[in-house]
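Peer 1: please work out how this folds:
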Amino acid sequence: MPTDATTQTSGMGPPGRRDVILQLLRASSEPRSIASVADELGVHPNTVRFHIDALARAGRVEQALGNSPGRGRPPILFRASRRMDPTGPTNYRLLASILTEYVAGRPDAAGIAAQLGRSTSAALMPSSAQGRAPSKTRAITELVELLAELGFEPEPADGPRTREIRLRHCPFQKLAEQHSEVICSVHLGLMQGALSAMRAPVTVDRLDPFVEPDLCVARLGRAPSLDRASS
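Peer 2: The predicted model follows:
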């Protein structure tokens, strides 16, 4: 299965000097000085210092104070951090596929997916936008801004009479092609939840996927609370 664009490939060719330094620190039972690592590698201490500084900034290496044989400052030593590499290979697409396959097998897959989207969307909205009860125009503008941040490439809204939001990209296109019921329902729930968190007078009634090869359309309607109040 293809992996994320951010997935890094390891084991392809010899390790670089930075990797060698990290391996030496990992293999050592005690923290090591820059000078001792430089001596073992046969390079200048400044070269080792450059790479160790970069490893420390990435959280891969940490400082430790050595024992001073007399007066004065104890020597600064370094050891490998005992944690997994936060910048290492990732495969979120595999995780997304596993979760999507699981939801797709449930009896009410679309309903579950929409609820997941709604429960997540409030956390995506800035706190300043939540519960503010904006106008329809402002609510749609803020929803379009959120969708743009999430990678949907929405077209600008067409004024206060807007009845739809046109989306020119699906950030989960491969999964949507395989399980549109689940992925599109998640997207629908996200939009509904965002508008609900704003207490907007508008909602998204439905999402029509791939009405054109490069276009999905979110159809807008009155928020349910307004419908109930007017009935």
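Peer 1: please count neighbours and contacts with C-alpha atoms only from this point.
Peer 2: Fine.
Peer 1: buried set for the strand ranked longest in the chain?
Peer 2: Identified as the longest strand of the chain according to DSSP state E is strand 202-212. By 16 or more other Cα atoms under 10 Å, the buried positions in strand 202-212 come out as V202, T203, V204, D205, R206, L207, P209, F210.
Peer 1: Proceed likewise with the subsequent sequence, for comparison:
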Amino acid sequence: MDQPTDASIQAVAALDEPTRRRLYDHVVAESAPISRDDAASALGLPRTTAAFHLDRLVDEGLLTVTHERRTGRTGPGAGRPAKLYQRSDREIGVSLPERQYDVAGQLLAAAMEDAEASGGSPRKALDRRARQYGESVGRTHPGKPLAEVLQAHGFEPRRNGSAIELANCPFKALAKNHPDLVCTMTLHLLGGLLDGLGGTGLQAVLEPRPAHCCVRLLPDSQNAQERTS
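Peer 2: This is a model prediction of the structure:
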């Protein structure tokens, strides 16, 4: 739930321009950061063209910049440090509908470590980690509408009366193969999200249905009534 889809799509779209893609591939293939002069010379481009596209790749988070004096000299007369480009540490993935398999992987790995350290149940550790994660996401968006937070993280919320249905499961492939484990994880994650946001008046309920996330958000009063009926 960390990388907004719009930003990822924009970054990937930046590589659709042929010259920009050639420059990106060239920088990535080099074992050390390279200057715009080196890149322009290697690809037979005008320096200004190379500089424009390299800086666009930096703006999109695909490359990072360092500065270094290539002559090895220091002090007065050494000249200005060269602007050098290298691939950034940012990882970009785009899926439509949105998936969050990296989040599931982090939660599962952390839960396994917790269980090994404590000797407890891996499932309980996963549920605890999922709730903590959801709470942390909620706390980072104080005052933001719940629907916007859910949409930003791939759940595709749809209002149905006083309830909110989730038209997309960010963990769909995992949930298909391991429904009990992943749906319970999602339940705790969304429960934590509601707690972290606070004041939503909703509660996460496990309610698997075709073409939807296995969790539905119901008003607290409605959920209490359904539990006692």
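Peer 1: kindly provide the distance from the residue nearest to L202 of the second structure when sequence neighbours are not counted to L197 of the second structure.
Peer 2: Distances taken as Cα to Cα, 6 or more residues apart in numbering put P219 closest to L202 of the second structure, at 4.3 Å, once the chain neighbours are dropped. Counting by Cα to Cα, to the nearest Å, the separation of P219 of the second structure from L197 of the second structure is 15 Å.
Peer 1: about what we covered before: need the buried residues of strand 202-212 of the first structure in CSV (columns: distance to R71 of the first structure).
Peer 2: Formatted as CSV, the buried residues of strand 202-212 of the first structure follow (distance: Cα to Cα, whole Å):
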residue, distance to R71 of the first structure
V202, 73
T203, 72
V204, 72
D205, 75
R206, 75
L207, 73
P209, 73
F210, 74
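Peer 1: and which of those is nearest T100 of the first structure?
Peer 2: Among the buried residues of strand 202-212 of the first structure, P209 lies closest to T100 of the first structure (Cα to Cα), at 17.0 Å.
Peer 1: surely that closest one meets L215?
Peer 2: Yes - between P209 of the first structure and L215 there is a contact at 7.3 Å, judged by Cα atoms under 8 Å.
Peer 1: what about P219 and L197 of the second structure, which has more around it?
Peer 2: L197 (22 against 17; other Cα atoms under 10 Å).
Peer 1: so the nearest residue to that one once chain neighbours are set aside: helix, strand or coil?
Peer 2: Sequence neighbours aside, G138 is the residue nearest to L197 of the second structure in space, at 4.4 Å (criterion: Cα to Cα, 6+ apart). Using DSSP: H, G, I helix; E, B strand; the rest coil, the structure places G138 of the second structure in helix.
Peer 1: measure the residue nearest to L202 of the second structure to I164 of the second structure for me?
Peer 2: 9 Å.
Peer 1: and for R56 of the second structure?
Peer 2: Using Cα to Cα, one gets 40 Å for the distance from R56 of the second structure to I164 of the second structure.
Peer 1: list of residues touching the following helix or strand past the longest strand of the first structure?
Peer 2: Later in the chain than strand 202-212 of the first structure, the nearest helix or strand by DSSP states H and E is strand 215-222. Strand 215-222 of the first structure has contacts (Cα atoms under 8 Å, 6 or more residues apart in numbering) with 162-169, 188, 201-211.
Peer 1: which ones are touching L190 of the second structure?
Peer 2: R131, G134, A204.
Peer 1: and the second one, which helix or strand is it part of?
Peer 2: By that I understand G134 of the second structure. helix 122-139.
Peer 1: likewise E62 of the first structure?
Peer 2: strand 61-65.
Peer 1: buried sites along that strand?
Peer 2: V61, E62, Q63, A64.
Peer 1: look through the first structure and tell me its longest helix.
Peer 2: Longest helix of the first structure, by residue count under DSSP state H: helix 180-198.
Peer 1: mean per-residue distance, that helix versus the second structure.
Peer 2: With mean Cα distance after the TM-score superposition for the first structure, helix 180-198 of the first structure departs from the second structure by a mean of 2.3 Å once superposed.
Peer 1: list the buried residues in stretch 63-74 of the first structure.
Peer 2: So stretch 63-74 of the first structure, judged by 16+ other Cα under 10 Å, has buried residues Q63, A64, G66.
Peer 1: just the angle between the longest strand of the first structure and helix 180-198, please?
Peer 2: Strand 202-212 of the first structure and helix 180-198 are oriented at 150 degrees to each other (axes from the mean of the first three to the mean of the last three Cα atoms, to 10 degrees).
Peer 1: now do strand 202-212 of the first structure: which elements does it pack against?
Peer 2: helix 136-149, helix 180-198, strand 215-222 (3 or more Cα pairs under 8 Å, 6 or more residues apart in numbering; DSSP states H and E).
Peer 1: just list the residues touching the counterpart of I183 of the first structure in the second structure, thanks.
Peer 2: With the correspondence set by TM-score structural alignment, I183 of the first structure lines up against V182 in the second structure. Taking Cα under 8 Å, 6+ apart as the contact definition, V182 of the second structure lies against F171, L174, A175.
Peer 1: for T140 of the second structure, same thing?
Peer 2: With Cα under 8 Å, 6+ apart, T140 of the second structure has no contacts at all.
Peer 1: and it, how far from R159 of the second structure?
Peer 2: 23 Å.
Peer 1: how near is the residue nearest to the spatial centre of the first structure to L124 of the first structure?
Peer 2: Closest to where the C-alpha atoms of the first structure average out (Cα atoms, centre = their mean) is Y92, at 9.0 Å. Separation of Y92 of the first structure from L124 of the first structure (Cα to Cα): 19 Å.
Peer 1: equivalent analysis for Q178 of the first structure, please.
Peer 2: 26 Å.
Peer 1: same thing with A104 of the first structure?
Peer 2: In this view, A104 of the first structure and L124 of the first structure are 24 Å apart by Cα to Cα.
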